[in-house]
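Visitor: Model the following, please.
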Amino acid sequence: MSDTNERISKLVGDNDVVLFMKGTPLFPQCGFSNRAVSILDHCNVAFESVDVLQDMEIRQGIKSYSDWPTIPQLYVKGEFVGGSDIMMEMFEAGELQALMDEKQVAKAT
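Guide: Here you go, the predicted model:
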């Protein structure tokens, strides 16, 4: 396993919810990342964010790690959920909140 994959595995394994995004939750750098942060805020869950613009190895590595070509990417309890479109569909259907509750994800403080 490459060094980058090990770093990604540690991030995904050490945090209940991880959002790989462009920018930060306070200053998203693309509309999709902004939407993903808004969805997680509405779900009222604590999450770790990783700014892929600050680390080109992570930016490229996360795409092969998940076999998903776009960013943002959401992981919940170590499992890849999807990008912002999938997050939006799940959120609108009530499935994302149900997943967070089922996985007993910590609430935002």
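Visitor: C-alpha only now, for contacts and for neighbours.
Guide: Fine.
Visitor: and residue 82, what does it touch?
Guide: Residues in contact with residue 82 (Cα atoms under 8 Å, 6 or more residues apart in numbering) are 68, 73, 74, 75.
Visitor: Mind checking which of these are buried?
Guide: Buried subset of the contacts of residue 82 (neighbour count, 16 or more other Cα atoms under 10 Å): 73, 74, 75.
Visitor: ok, now how distant is residue 93 from residue 64?
Guide: Distance from residue 93 to residue 64, counting by Cα to Cα, to the nearest Å: 28 Å.
Visitor: now residue 12
Guide: Taking Cα to Cα, one finds residue 12 at 14 Å from residue 64.
Visitor: Then residue 77?
Guide: 19 Å.
Visitor: ok, and residue 75, which helix or strand is that part of?
Guide: strand 73-76 (DSSP states H and E).
Visitor: next up, for comparison:
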Amino acid sequence: MTDPVHARISDIVNSHDVVLFMKGTPLFPQCGFSSRAVAILERIGAPFESVDVLQDQEIRQGIKGYSDWPTIPQLYVKGEFLGGSDIMMEMYEAGELKQLLSEQGVIAA
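Guide: Just a heads-up that it's a prediction; the model follows:
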């Protein structure tokens, strides 16, 4: 039997090119890691959907099992889990995040 929370998360992840599960909203992030993740995406001009896990306890707990990743924020690109803010920062600094989003057709090259 499919977990209904995982089904909801899967729908969200597969309905948008870029999804950031975060604490708070892009305008009002509720933690430093979420704030950094938003800043990185905005800096490279990537449009993204955000999900405020503080507003939904099922999603907040479910996303950790869905990705098998213990922390939030979590970034998904084209349905694939990319990582949290540390991985995003490393990829951003190396130019890999912008390259990946460009290759995936999310942002212009």
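Visitor: before we move on, the earlier item: okay, residue 12 and residue 64 of the first structure: which has more neighbours?
Guide: It is residue 12, of residue 12 of the first structure and residue 64, that has more neighbours when counted by other Cα atoms under 10 Å, with 22 against 12.
Visitor: What does the more buried one correspond to in the second structure?
Guide: Applying TM-score structural alignment, one finds that residue 12 of the first structure aligns to residue 13 in the second structure.
Visitor: Residue 45 of the first structure too?
Guide: Residue 45 of the first structure maps onto residue 46 in the second structure, by TM-score structural alignment.
Visitor: nearest spatial neighbour of that match, skipping sequence neighbours?
Guide: Excluding its sequence neighbours, the residue lying closest to residue 46 of the second structure (Cα to Cα, 6 or more residues apart in numbering) is residue 107, at 5.9 Å.
Visitor: so who does the one you found touch?
Guide: 45, 46, 47, 98, 101 are the contacts of residue 107 of the second structure under Cα under 8 Å, 6+ apart.
Visitor: Quick check: end-to-end length of stretch 28-36 of the second structure?
Guide: End residues of stretch 28-36 of the second structure are separated by 12 Å (Cα to Cα).
Visitor: who's in contact with it?
Guide: Contacts of stretch 28-36 of the second structure (Cα under 8 Å, 6+ apart): 22, 23, 24, 26, 72, 73, 85.
Visitor: now stretch 85-102 of the first structure
Guide: Residues contacting stretch 85-102 of the first structure (Cα under 8 Å, 6+ apart): 36, 39, 43, 45, 76, 81.
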